[in-house]
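K.L.:
Okay, predicted coordinates and the sequence, questions at the end:
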Amino acid sequence: MINPKRLIELARKWQRMASTKRRRISYPRSFVADKGHFVVYTTDKKRFIVPLKYLSQNVFIELLRMSEEEFGLPTQGAITLPYDSTLLKYFISLVRGRMPAELEKALLTSISICHQLASCSLAQGQSHHQQTLIFGY
């Protein structure tokens, strides 16, 4: 049998531990990225950690513009890009390598055309599944 004094001491200790844990500020995983990186999600809920230097690339500028247009600016949460993870991996691989200006222009054109087609089909109320195509050479 536990001594009542010992039981009171344990209860106070647990209360102190619980109160210190409540004061701790913890950030959700989606907001935390390494220094020099930012976090984005795709429509299929995949998480990507992207270097900040990619923000100077026209491809990412366009992706973020479309994200803002489609989902709005996030106030409580991470940025969601309007593409699936496979396509974002492709974009990242192109940006990571040295992309020729012609390829960048073709990619930007195909991104905007596909986004416009998807927006038009949603506005007209079409419910069939539409695949995103990338035009290139």
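P.N.:
Happy to help now that I have it. Treat the numbers as computed from the prediction; the structure is a model and nothing was measured.

K.L.:
contacts, neighbours, all on C-alpha from now
P.N.:
Noted.

K.L.:
those helices in the chain, which residues are they?
P.N.:
4-23, 58-71, 85-96, 101-123 (DSSP state H).

K.L.:
mind checking which of those is nearest Phe48?
P.N.:
For Phe48, the closest of the helices of the chain is helix 85-96, at 8.5 Å, according to C-alpha to C-alpha.

K.L.:
One more to weigh against that first structure:
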Amino acid sequence: MKHIGSFGEYVTLSELLRRDIEAYPAILKNQEDYDITVIVSASKVVRLQVKTTELQNNSTNNSVKGTDKNYDFLVLVVIDNENVKFYVIPKKKVDDIRFNSVDLSVSRKNGSSYCVKNCFNDFENKWDLIK
């Protein structure tokens, strides 16, 4: 997919709005570390970093860069053929999963195809974490 990053950001924004969560694209010149701003309440704003990968792309671990930035939650968008899955992960957990690596490894090989690593399973569709 040629515009995978933009796709991930807009599909995430659409999913938030579909769930009646007020959200806006970040202004890149002012908010370099995150992609979407969520307005939780008059006194609470949450910053989302969005990273997108295609699961079946023959990459051994589908590493994503830039997860060491300053944000509140990572929304990992995983495209698996025609399916799109969302993993909503608190920044602290992202740091724990990434540990000392520069990149965040997303997948592992399972037979002849790839699957998302088990450490992400508890975060699938956890939109309630950002409220």
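P.N.:
Looks like it arrived, so ask away. Worth saying up front: this structure is predicted, and the values here are computed from it rather than measured.

K.L.:
Could you tell me the TM-score of the two chains?
P.N.:
Overlay of the two chains. TM-score (TM-score structural alignment, normalised by the length of the second structure): 0.26; 65 aligned residues with a C-alpha RMSD of 5.1 Å.

K.L.:
if we can go back for a sec, any chance of TSV for the helices of the first structure, columns mean neighbour count?
P.N.:
What follows is the helices of the first structure, written out as TSV (neighbours: other C-alpha atoms under 10 Å):
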stretch	mean neighbour count
helix 4-23	11
helix 58-71	16
helix 85-96	14
helix 101-123	15
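
K.L.:
Rebuild these as a markdown table, extending it with distance to Pro51 of the first structure.
P.N.:
Below are those laid out as a markdown table (distance: least, C-alpha to C-alpha, whole Å):
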| stretch | distance to Pro51 of the first structure |
| --- | --- |
| helix 4-23 | 32 |
| helix 58-71 | 11 |
| helix 85-96 | 10 |
| helix 101-123 | 19 |
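
K.L.:
contacting residues around the helix or strand harbouring Val11 of the second structure?
P.N.:
In this assignment (DSSP states H and E), Val11 of the second structure forms part of helix 4-18. Contact with helix 4-18 of the second structure is made by 22-25, 35-36, 50-53, 75, 77, 86, as judged by C-alpha atoms under 8 Å, 6 or more residues apart in numbering.

K.L.:
between the helices of the first structure, which one is nearest to Ile49 of the first structure?
P.N.:
Here helix 85-96 is closest among the helices of the first structure (C-alpha to C-alpha), at 10.6 Å.
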